[in-house]
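Trainee: Sequence below, structure please.
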Amino acid sequence: MTAPAAAPEAVRGWIDADTAADPAAARRPLLAPEVVFEFPPTPSVGPDAVLAQSSMVMPPGWLGDDVEWALPEPGADPVVLRATGPGGGPVHVRVPGLPVPPEPMAAMDLLFSLDGTGRIARITGRAHHVHPQGTARALRPGDPAPGFVLPDVHGTPVPLRSGTSAGPATVVIFTCNHCPYSLGWHDRLQQVARDHADRGVRFLQINANDPAAGTVLDGVERSRERVAAGEFAGPYLVDADQSVARSWGARYTPEVFVLDAAGTVAYHGAPDADVGEPDLAADLLRDALAAVLDGRAPDRPETDVLGCSIKWSS
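Mentor: This next block holds a predicted model:
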């Protein structure tokens, strides 16, 4: 794994250190005293924090074997580096403690800002698939949710609201078939759906990814296989033209919205605080649902969303 020769020395050093015996020790001299690492869910500030977080979210080999780095925007400020795997395709993102997806998926660009001494002052992750123009801001608590009718994986239309009432609460989750975050949280989310089935709570899970922009695993055939295998506790819907994702301002997988009986957003965010901790059991979602079913506002109506970017058609 080698950074392009045209990249600044500190940037090359950061990438090349991935194969060092002690990556953190190799990277420390490259960092400015107030360096910032912007990687969800929260930024890290200072060399110690940056090195600690980077070792967790970008461990050695995190992008797989035989990765090549390129400068897609020569001369850009900040410096943009993009990783590609064998054959020129996009690479895996490996999340510690989670299985590697069986097919390549879009990774992210790494943006490096340097200080006046040439040391790294900021590292930022940016999705390869940028959000298209015209995408609404994400719905926030208090917003009315736009209605929709989407087909499930077998083509049966499923509306957001069933009849004249949406029931006491509706959970809408934008997800997919390959993102390690979606896979990591999947079982927890299905258990929440099963635990609330007798309360009349509707769970609608939506795949808005364009398979041509991401991976064939997001095609409808794979979605049907997962449904047939009993992996979903509720309808799995296909947002083929991505109009629902755009109107809801969804950007990530998984991204969770909880609506009250009136169809107003009561919660927007992540299932829980850590995809790598199954014992959390989607507690943020569970707490939000408990509040809505009790007729009150959630204590935490909005949390940071952590996941892969939706793979947009354009």
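Trainee: contacts and neighbour counts: CA atoms only from here.
Mentor: Fine.
Trainee: Can you give me the neighbour number for residue 299?
Mentor: Residues within reach of residue 299, counting by other Cα atoms under 10 Å, total 11.
Trainee: what's the distance between it and residue 289?
Mentor: Taking Cα to Cα, to the nearest Å as the criterion, residue 299 is separated from residue 289 by 11 Å.
Trainee: Quick one: residues contacting residue 235.
Mentor: With contacts taken as Cα atoms under 8 Å, 6 or more residues apart in numbering, residue 235 has the following neighbours: 152, 158, 203-205.
Trainee: Let me have those residues in CSV, extended by neighbour count and secondary structure.
Mentor: Output for the contacts of residue 235, formatted as CSV (neighbours: other Cα atoms under 10 Å; DSSP: H, G, I helix; E, B strand; the rest coil):
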residue, neighbour count, secondary structure
152, 22, strand
158, 16, strand
203, 25, strand
204, 22, strand
205, 25, strand
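Trainee: Out of those residues, which two are the most distant from each other?
Mentor: Put simply, by Cα to Cα the two of the contacts of residue 235 set farthest apart are 152 and 203, 12.7 Å from each other.
Trainee: mind listing the helices for the protein?
Mentor: 9-16, 23-27, 47-57, 180-195, 220-228, 243-248, 283-293 (DSSP state H).
Trainee: buried sites along the longest one?
Mentor: By neighbour count with 16 or more other Cα atoms under 10 Å, helix 180-195 contains the buried residues 180-190, 192-193.
Trainee: of all the residues you listed, which comes closest to residue 70?
Mentor: Using Cα to Cα, residue 180 is the member of those that sits closest to residue 70, with 24.1 Å.
Trainee: Another for comparison:
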Amino acid sequence: MAAVPPLCDFGWKPVNATLPGVDGKDHDILAQAGENGLVVVFICNHCPYVVAVIDRIVQVAKDLAELGVGFVAISSNDVTSHPQDSFDNMKLFAEKHGFPFPYLYDEDQAVGRGWGAVCTPDFFGFNADMELQYRGRLDASRKKAGATGLRRDLYEAMKQIVETGKGPEEQIASMGCSIKWKDAS
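Mentor: Modelled structure (predicted):
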């Protein structure tokens, strides 16, 4: 069953963390921000919702960079139950799709839990003051990429945020596979 994140908590301020990236370096999440904002997306390698749109995610990241918006992806999935999401497989996934942004591993799941991440993909769009202004979908794609020419919800929302500092009042939540949490034993 698909998971759906909650509506945008406008103004929410994220907690920073340093996580290892597939490039062999440690990255501060918030240091990835551009002068006009930041998108943080929780993804994983195996989710059919992510796989269906990963090339669109890469393109949006490139387009947002031109607007001064940074981009970073984080995987918080439990790799014991889902070994296809391992750090080594993250490296292969990022290379295969030509990620122009850091892909970070949240091994202890503290970031995913602390941010309230729910599904893959789960997008968090921040303005230049690092205030949450978007918690919606990439576009109308689901387990299969939608038709070309779909409204680019994430891109349009971030463009509005760059121009006004505020996200759209109406947002359609993302949908995807639930994040695979470790047992809390």
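Trainee: From the rest of the structure, what touches stretch 148-161 of the first structure?
Mentor: Stretch 148-161 of the first structure is touched from outside by 147, 166, 204, 220, 223-224, 235-239, 244, with contacts defined as Cα under 8 Å, 6+ apart.
Trainee: Closest one of these to residue 120 of the first structure?
Mentor: The shortest distance between residue 120 of the first structure and any of the contacts of stretch 148-161 of the first structure, using Cα to Cα, involves residue 244 and amounts to 39.2 Å.
Trainee: Please report the distance of the aligned partner of the closest one in the second structure from residue 173 of the second structure.
Mentor: Aligning on TM-score structural alignment places residue 244 of the first structure opposite residue 111 in the second structure. According to Cα to Cα, residue 111 of the second structure and residue 173 of the second structure sit 20 Å apart.
Trainee: Compare those two and say which is more crowded by neighbours.
Mentor: For residue 111 of the second structure and residue 173, the more surrounded residue by other Cα under 10 Å is residue 111, and the numbers stand at 23 against 20.
Trainee: Can you tell me how far that one is from residue 41 of the second structure?
Mentor: Residue 111 of the second structure is 12 Å from residue 41 of the second structure, where distance means Cα to Cα.
Trainee: who's in contact with the residue nearest the centre of the second structure?
Mentor: Centre of the second structure computed as the mean C-alpha position; nearest residue by Cα atoms, centre = their mean is residue 41, 0.7 Å away. Residues in contact with residue 41 of the second structure (Cα under 8 Å, 6+ apart) are 71-74, 121-124.
Trainee: The first structure: which residue goes with that one?
Mentor: Alignment of residue 41 of the second structure against the first structure is given by TM-score structural alignment, with residue 173 as its counterpart.
Trainee: likewise residue 53 of the second structure?
Mentor: Across the two structures, residue 53 of the second structure finds its equivalent in residue 185 of the first structure, going by TM-score structural alignment.
Trainee: hang on, isn't that match packed against residue 270?
Mentor: No: in terms of Cα atoms under 8 Å, residue 185 of the first structure does not count as a neighbour of residue 270; the distance is 9.5 Å.
Trainee: and for these two, which residues touch both?
Mentor: Any residue near both residue 185 of the first structure and residue 270 by Cα under 8 Å, 6+ apart counts here, and that gives residue 254.
Trainee: so how far is residue 181 of the second structure from the match of residue 244 of the first structure?
Mentor: Using Cα to Cα, we find residue 111 of the second structure at a distance of 12 Å from residue 181 of the second structure.
Trainee: who touches both of the two?
Mentor: In contact with both residue 111 of the second structure and residue 181: residue 76, using Cα under 8 Å, 6+ apart.
Trainee: Could you pull out the strands in the stretch 101-250 of the first structure for me?
Mentor: 108-114, 120-127, 149-151, 157-159, 169-175, 202-207, 236-238 (DSSP state E, counting those that start in this stretch).
Trainee: so the fourth one corresponds to what in the second structure?
Mentor: Residues 26-28 of the second structure are matched to strand 157-159 of the first structure when aligned by TM-score structural alignment.
Trainee: ok, average deviation of that stretch from the first structure?
Mentor: Between stretch 26-28 of the second structure and the corresponding residues of the first structure, superposition yields a mean separation of 1.0 Å, by mean Cα distance after the TM-score superposition for the first structure.
Trainee: and that stretch, how far out from the chain's middle?
Mentor: Offset of stretch 26-28 of the second structure from its chain centre (Cα atoms, centre = their mean, to the nearest Å): 16 Å.
Trainee: Check stretch 44-61 of the second structure too.
Mentor: For stretch 44-61 of the second structure - counting by Cα atoms, centre = their mean - the centre lies 10 Å from the chain centre.
Trainee: Give me the contact list for it.
Mentor: Under the criterion Cα under 8 Å, 6+ apart, residues 43, 70-71, 74-77, 84-85, 89-90, 93, 97-101, 120-121, 138, 141-145, 154-155, 175-177 lie in contact with stretch 44-61 of the second structure.
Trainee: okay if I get the helices of the first structure as TSV plus distance to residue 112 of the first structure?
Mentor: Converted to TSV, the helices of the first structure look like this (distance: least, Cα to Cα, whole Å):
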stretch	distance to residue 112 of the first structure
helix 9-16	7
helix 23-27	13
helix 47-57	13
helix 180-195	25
helix 220-228	37
helix 243-248	29
helix 283-293	33
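Trainee: wait, which of the ones you listed is closest to residue 126 of the first structure?
Mentor: Go through the helices of the first structure one by one with Cα to Cα and the one that ends up closest to residue 126 of the first structure is helix 47-57, at 14.2 Å.
Trainee: and that closest one, which stretch of the second structure?
Mentor: Applying TM-score structural alignment, one finds that helix 47-57 of the first structure aligns to no residue range of the second structure.
Trainee: Flag every buried residue along that helix.
Mentor: Across helix 47-57 of the first structure, burial judged by 16+ other Cα under 10 Å covers 47, 50-51, 53-55.
Trainee: Also compute the angle for that helix relative to strand 120-127, please.
Mentor: Comparing the axes of helix 47-57 of the first structure and strand 120-127 via axes from the mean of the first three to the mean of the last three Cα atoms, to 10 degrees yields an angle of 30 degrees.
Trainee: gap between helix 47-57 of the first structure and the chain center?
Mentor: With Cα atoms, centre = their mean as the basis, helix 47-57 of the first structure stands 20 Å off its chain's centre.
Trainee: That'll do, ta.
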